[in-house]
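In: Build the 3D model from these lines:
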Amino acid sequence: MSSYEDAPTFDEVERVMWADAGTAYEAVYAGLCAHTIPALLDAVGVTAGTALLDVGTGTGNAARAAVARGAEVTAIDAEPTMLDLARAKVPEARFEMATVPDLPFEPGTFDAVVGNFVLNHFGKPRAAMAALCSVAKPGGRVAFTLWPAEPTAGRTLFPRAWSVTEGWVPMDLPKIEESDDYPRTEEGLAELFRESGLEDVATSVIDWDHLTTAEDWWIGIASGVAGSGRAYMAQKPEVRAAFHRNYLEVAAEMSDEDGTMRLPSRALLAVGTVKA
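Out: Just a heads-up that it's a prediction; the model follows:
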């Protein structure tokens, strides 16, 4: 497992944090993120024959849903194990390994461009949006979901556990340059879309409870997935053990008597139209 400390830029750290994460992502986080897919596809009007680009497809859930609507789907991701799982899941779609903004497509290729929780993985979001808008046809629709800055209770589970874990060493990650960043709010996301030249920009908020169990949710962090998982793996063994105990206490507070854990979740959705 590569060290994030050897990857100095935001985008390079992202590649390290998600390397070889396909199986664990599918087991844990894919279900959480899938909730917003119908609204995302509705926002750009995906129907039979829509030429769609799915950006940061992960293990292919948005691509699968779009194919079920009859769309002609092209999907990209930068992580090979994600793409392997996506190809097996959705053989009808075309999958390519690619990073943003270096897209392997001609301008005006797609009727619509979507990305489900991918914007937060771009170190230069404005450059990323410019590139993604450029491959949509004039009059085409572009939509993305985003985790907001203000975390819901579901996103505070791990931070609550490590905040009371003695000896826990936070992971120091590179920040997005201030000139490239934007507020993770409805208005901030809308402004990013407008700055990218999109018209008729609209935003909405999606709230839901993600249902899981403490045992299943633990798979992600124990597998070293994403920032929380990498931070966990970097701790001393005794600190990891203490963190696990604290995690179980917090998880119990959020679980029903039958063991179902409810993680209140919120996403922002923005959509805009490429100028004709």
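In: contacts, neighbours, all on C-alpha from now
Out: Will do.
In: Could you pull up the residues touching K89?
Out: Counting by C-alpha atoms under 8 Å, 6 or more residues apart in numbering, K89 touches T59, G60, R64.
In: hey, where'd the helices end up in the stretch 1-150 of the chain?
Out: For the stretch 1-150 of the chain, the helices defined by DSSP state H, counting those that start in this stretch cover 10-17, 22-34, 37-43, 61-68, 80-89, 125-134.
In: among those helices, which is nearest V271?
Out: Closest approach to V271 among the helices of the stretch 1-150 of the chain (C-alpha to C-alpha): helix 37-43, 6.4 Å.
In: So what would you say the end-to-end distance of stretch 147-165 is?
Out: 26 Å (C-alpha to C-alpha, to the nearest Å).
In: Strands along the stretch 51-200 of the chain, start to end?
Out: Ranges of strands in the stretch 51-200 of the chain, per DSSP state E, counting those that start in this stretch, are 51-55, 72-77, 94-97, 110-115, 136-146, 198-212.
In: So which of the ones you listed is nearest K236?
Out: Closest to K236 of these is strand 198-212 (C-alpha to C-alpha; 27.6 Å).
In: Please provide the structure for the following sequence as well, for comparison with the first:
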Amino acid sequence: MVSSAQAREKYDQLVDRYEEIFFYVGDTGRRLIEFAAPPPGSRVLDVGAGRGAVTRAALALGCSVTAIDASPKMIERLVEDHPEVTGVAMDAAHLDFTAGSFDLATAGFVVQILDEPAVVLAEVHRVLAPGGTVALSLETQSVGRLGWFQELTLEFFAPATSEPVSPPPADTEASPGPMTHDRLDALLAETGFLDIERAPVEMPVPIADPPALWDWLMPRGLAEIQETLPADRRAEFRTRFLQGAQTMHDDGGITLDFAATLHRARRP
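Out: Down below sits the predicted model:
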């Protein structure tokens, strides 16, 4: 989880490349609004709006949208693109709106980066009108066939330790760790939401060959982490990466299996 200050700094830097790097947000934003199904004229609060993937889909249905984000630059660019949107830089844990102000609150790929998701959900519950809907998307974290890449990055970048690392415990309400769909549904119920539903979204991305996988990952964090290595280790890392990717390519092709869940619930 990250603090609001960390999120603001990160997304301010990504404002020009956000939907290029996070390629799946546009399509998932549209699907999230379809899942929420707001009628025309609905008052929508888009939390963590980014460059406007969910906002655009809501506007297309004739909704009135208020977009908030921790990143002032994201909001500035969003309002430039869509002047009809009310855009405000705001901390999602402290929503500056009166109770019952909205018919629908959305958050596309936001809950998994919050340091206090329960606090944000409580605020969302407060600003929704009775009978209002919350709709959230959550990225599903799975290594899948990229297990070799995880092992390679651990070998090159994890700090050395003399003690074996125990696997994390299974996800429970008492154990910390990445947000899961079960935990998110439990948080929604604890916050007081009813009629909780969810739906899966699959987003496979085929990659042509090992060099293409390297090029695809570079602007998505690989460039930054490899720069932390000395030149000889950096060259070794790239060689080993291409070898691992070639094995994956020969064993059924390179496909990145991104997935998400959509969550919907009602405020009583």
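In: Need the TM-score from the superposition.
Out: The TM-score (TM-score structural alignment, normalised by the length of the second structure) is 0.78; 248 aligned residues with a C-alpha RMSD of 3.1 Å.
In: tell me, what residue is most central in the first structure?
Out: Geometric centre of the first structure, nearest residue: F117, 3.0 Å, by C-alpha atoms, centre = their mean.
In: Distance of it relative to H210 of the first structure?
Out: From F117 of the first structure across to H210 of the first structure, the span is 15 Å (C-alpha to C-alpha).
In: circling back: go through the contacts of K89 of the first structure and name the one nearest E12 of the first structure.
Out: T59 (20.4 Å).
In: What's the closest one aligned with over in the second structure?
Out: Alignment note (TM-score structural alignment): T59 of the first structure maps to R51 of the second structure.
In: burial count for that match?
Out: 27 (other C-alpha atoms under 10 Å).
In: which ones are touching it?
Out: Counted by C-alpha under 8 Å, 6+ apart, R51 of the second structure has contacts V15, Y18, E19, M74, I75, R77, L78.
In: my guess is the fourth one meets D12, correct?
Out: In this case it means M74 of the second structure. Yes: the pair M74 of the second structure / D12 is scored as a contact, 6.5 Å apart, by C-alpha atoms under 8 Å.
In: and those two? which has more neighbours close in?
Out: Applying other C-alpha under 10 Å to M74 of the second structure and D12 shows that M74 carries more neighbours, namely 28 against 18.
In: list the contacts for the residue opposite the more buried one in the first structure once aligned?
Out: Residue pairing (TM-score structural alignment): M74 of the second structure is matched to M82 of the first structure. M82 of the first structure makes contacts with D20, A21, G22, T23, G58, T59, G60, as judged by C-alpha under 8 Å, 6+ apart.
In: Correct me if wrong, but V239 of the first structure is in a helix.
Out: Yes: V239 of the first structure forms part of a helix when assessed by DSSP: H, G, I helix; E, B strand; the rest coil.
In: can I assume it is in contact with V164?
Out: No: checked against C-alpha under 8 Å, the pair V239 of the first structure and V164 is beyond contact range at 10.8 Å.
In: quick one: which of those two has more around it?
Out: More neighbours surround V239 than the other of V239 of the first structure and V164, with 18 against 13 (other C-alpha under 10 Å).
In: which residue numbers in the first structure go with stretch 101-118 of the second structure?
Out: Counting by TM-score structural alignment, stretch 101-118 of the second structure falls onto residues 109-126 of the first structure.
In: Any idea how far that stretch is from the middle of the chain?
Out: The chain centroid and the centroid of stretch 109-126 of the first structure are separated by 10 Å, computed with C-alpha atoms, centre = their mean, to the nearest Å.
In: Can you check the distance spanned by that stretch, start to finish?
Out: Where stretch 109-126 of the first structure begins and where it ends lie 20 Å apart, using C-alpha to C-alpha.
In: got the buried residues for it?
Out: 109-120, 122-126 (16 or more other C-alpha atoms under 10 Å).
In: ok, now stretch 183-192 of the second structure?
Out: L184, D185, L187, L188, T191.
In: what sits against L211 of the first structure?
Out: T260, M261, R262, L263.
In: could you redo those as JSON lines and give each row secondary structure and neighbour count?
Out: Output for these, formatted as JSON lines (DSSP: H, G, I helix; E, B strand; the rest coil; neighbours: other C-alpha atoms under 10 Å):
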{"residue": "T260", "secondary structure": "coil", "neighbour count": "16"}
{"residue": "M261", "secondary structure": "strand", "neighbour count": "23"}
{"residue": "R262", "secondary structure": "strand", "neighbour count": "20"}
{"residue": "L263", "secondary structure": "strand", "neighbour count": "22"}
